[in-house]
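# Whatever this is, show me its structure:
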Amino acid sequence: MKIIVPMAGRGSRLRPHTLTIPKPLIPIAGKPIVHRLVEDIAGVLNQPIDEVAFIIHESFGKKVEENLIAIAEKLGAKGTIYYQNEALGTGHAIMCAKDSLQGPAVIAYADTLIRADFDLDTSADSVIWVKQVDKPEAFGVINLNEANEIIELVEKPAEFVSDLAVIGIYYFKDVSVLKDELQLVIDNNIIHGGEYQINDGIKQMMAKGMKFVPGQVDEWMDCGNKEVTVDTNTRMLGFLHNDGAVLMASNVKLENSTIIPPCYIADDVILINATVGPNVSIGKGCHIIDSTVKNSLIQTHSHIKNANLNNAMIGNHAIFDGNFTSISIGDYSVLE
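Below is the predicted model of the structure:
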């Protein structure tokens, strides 16, 4: 089994945090989004992973590539890097990894996290993972027949089709079939929204009678902008806390401070006259002094003083001393 992860976009809606780091490497509960995504998918598949192919922008740099290869190797898989240097759509992104597109594979876009527990239907030609949503008109949804097979993909339907939204994770029994169809999409310049889309390849597979079925997840968490990323951090901390995960390093220094779980607190964090939690992630080497922090995500080596933070997101090596509450500041920012 292979996992294919298109992740070349910088994530403009999550700026300023993505000005210095690609969105899939933003930490959620102490671990990068893409790391959690790949591990969660591997857990659901419950079978050996042979290769994890990452499609990135070449500007991400060698350090990012090394981190991604390490994620694959931790799963006992080969890590492969491909480049998508032009934003030409989901179908184009997948085709940038065409040398890896053969055999069974899962394609997963690296801006979402899941919690799921189900048996994958490997008899189907494809499984499209979905989640029941309250406002289906805001999503791409599936249309099912009486046999619970997917017969149509509908983008943001004006009239009700179903409430099962496509979350951007797909299984293909033989992903080379999708590759062939996407090659036809590109060769025939089939474009929607100025881009080559995975849905056009999938629709051609459906037209040829291939069997598509839904795979439903229990939880679907987005990381599109600051608000939903902080919320996703909160939800993930809750899941990990309930799972009994160890979320606090052994060398955290506490002085007249209180931690209200669930929280993730990394190595070398110093808390002085602080109340932290619930639902807070604090990265390595941060100092929190004379402050209250809840429902927030703070990355590494940042210093927070005289703050009352709620629903905040702070980058790496930032300095914040002030009274603002729901803030979003990027790496190396100083507000005093």
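# C-alpha from now on. contacts and neighbour counts both.
Noted.
# residues in contact with Asp117?
By Cα atoms under 8 Å, 6 or more residues apart in numbering, Asp117 lies in contact with Val44, Val217, Asp218.
# Okay, Glu137 and Ile202: tell me how far apart.
21 Å (Cα to Cα, to the nearest Å).
# To compare against the first, here's the next sequence to fold:
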Amino acid sequence: MKAMILAAGKGERMRPLTLHTPKPLLPVAGQPLIEYHLRALAAAGITEVVINHAWLGQQVEDHLGDGSRFGLRIAYSPEGEPLETGGGIFQALPLLGSAPFVLVNGDIWTDYDFTALPSALDGLAHLVLVDNPGHHCAGDFRLDHGQVCDGDQQGDTLTFSGISVLDPALFEGCQAGAFKLAPLLRQAMAVGKVSGEHYAGRWVDVGTQERLAEVEQLLAERC
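Coordinates of the predicted model:
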């Protein structure tokens, strides 16, 4: 499988750190955040990665290059204007091909083992869900016997980790431009086309400087 890392956000909540450095390149324990994903994907046997970018995106390309030093081949999908999650993936589909691909949010940190992801889908998507963090107590979706359901229904919710496997067919009928991924996932959930798993390991949504420090602490404890 190929993989895509979403790296087009401006990281406004991380300012002033992101005024001159794109969030994917912010150092965590001496290593840019995005490199943790690249090394984990390579360790899982994935060799082709697509990265979208917008804010200060040329720095991402200049730093990572063609990916060869990670054992990867990296292709880039630059966005002249923000396309949001769905639009960014849709623009990159020609680089990803027709088979299911791994999708990873560039602004998370986790010790999730990507080899655990399914290589084939019985549906349109497979989501990795995690326990609700303190800053997102309401959660996103429910997990019911391996199927993901909309969290608006009765039941305990979990948070979407930002790790998934998507079938390009999920985007059938979409048009170029800015749009979100979540509505497409909810449409697929409504017809039973989204599977999922609950990951109880380490995971942090690195959206603020405080959570960046949290990752630093987790990595320090692991050493």
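# Out of the contacts of Asp117 of structure 1, which is nearest to Ser176 of structure 1?
Val44 (22.3 Å; Cα to Cα).
# State whether the closest one is indeed within a helix.
Yes - applying DSSP: H, G, I helix; E, B strand; the rest coil, one finds Val44 of structure 1 inside a helix.
# Three-state assignment for the closest residue to it other than its chain neighbours, please.
In space, and not counting its chain neighbours, Val44 of structure 1 is closest to Asp117: 6.1 Å by Cα to Cα, 6 or more residues apart in numbering. Three-state call for Asp117 of structure 1 (three-state DSSP): coil.
# what do you get for the one 10 residues further on?
Here Val127 of structure 1 is recorded as strand under three-state DSSP.
# got the contact list for Leu212 of structure 2?
Neighbours of Leu212 of structure 2 in contact, by Cα under 8 Å, 6+ apart: Val28, Val206.
# what about the aligned partner of it in structure 1, distance to Ala29 of structure 1?
Taking TM-score structural alignment, Leu212 of structure 2 has Thr229 as its aligned residue in structure 1. Going from Thr229 of structure 1 to Ala29 of structure 1 by Cα to Cα gives 11 Å.
# Then Ala87 of structure 1?
Taken as Cα to Cα, the span from Ala87 of structure 1 to Ala29 of structure 1 is 29 Å.
# Those two: which has the busier surroundings?
Between Ala87 of structure 1 and Ala29, counted using other Cα atoms under 10 Å, Ala29 has the larger neighbour count: 31 against 14.
# In structure 1, which helix is the longest?
Longest helix in structure 1 by number of residues, with DSSP state H as the criterion: helix 226-242.
# Give me the packing partners of the next helix-or-strand element following that one, helices and strands only.
Toward the C-terminal end, the helix or strand that comes next after helix 226-242 of structure 1 (DSSP states H and E) is strand 253-255. Here strand 253-255 of structure 1 touches strand 270-276, going by 3 or more Cα pairs under 8 Å, 6 or more residues apart in numbering; DSSP states H and E.
# in structure 2, what residues pair with the helix or strand just after the strand it packs on?
For strand 270-276 of structure 1, the following helix or strand on the C-terminal side (DSSP H and E) is strand 280-282. Aligned by TM-score structural alignment, strand 280-282 of structure 1 falls on no residue of structure 2.
# Mind giving me the packing neighbours of strand 280-282 of structure 1?
When contacts are defined as 3+ Cα pairs under 8 Å, 6+ apart, strand 280-282 of structure 1 packs onto helix 226-242, strand 263-265, strand 296-298.
# 10 Å instead, please
The contact analysis (3 or more Cα pairs under 10 Å, 6 or more residues apart in numbering; DSSP states H and E) places strand 280-282 of structure 1 against strand 27-28, helix 226-242, strand 263-265, strand 287-294, strand 296-298, strand 313-314.
# next helix or strand past the fifth one?
Tracing the chain past strand 296-298 of structure 1, the next element assigned as helix or strand by DSSP H and E is strand 303-305.
# which residues in structure 2 does the following helix or strand past that next one align to?
Counting by DSSP H and E, the next helix or strand C-terminal to strand 303-305 of structure 1 is strand 308-310. For strand 308-310 of structure 1, there is no aligned range in structure 2, judged by TM-score structural alignment.
# Centre of the chain to strand 308-310 of structure 1, how far?
25 Å (Cα atoms, centre = their mean, to the nearest Å).
# what's the closest non-adjacent residue to Lys105 of structure 1?
If you look again at residue 105 of structure 1, you'll see it is Ala, not Lys. Lys2 is the one closest to Ala105 of structure 1 (Cα to Cα, 6+ apart), at 4.4 Å.
# What about the aligned partner of the one you found in structure 2, how many residues nearby?
In structure 2, the residue equivalent to Lys2 of structure 1 is Lys2, according to TM-score structural alignment. Lys2 of structure 2: 20 surrounding residues under other Cα under 10 Å.
# do you know how far Lys2 of structure 2 is from Phe90 of structure 2?
15 Å.
# in stretch 62-69 of structure 1, what's buried?
Applying a neighbour-count criterion of 16 or more other Cα atoms under 10 Å, one finds Glu65, Leu68, Ile69 buried in stretch 62-69 of structure 1.
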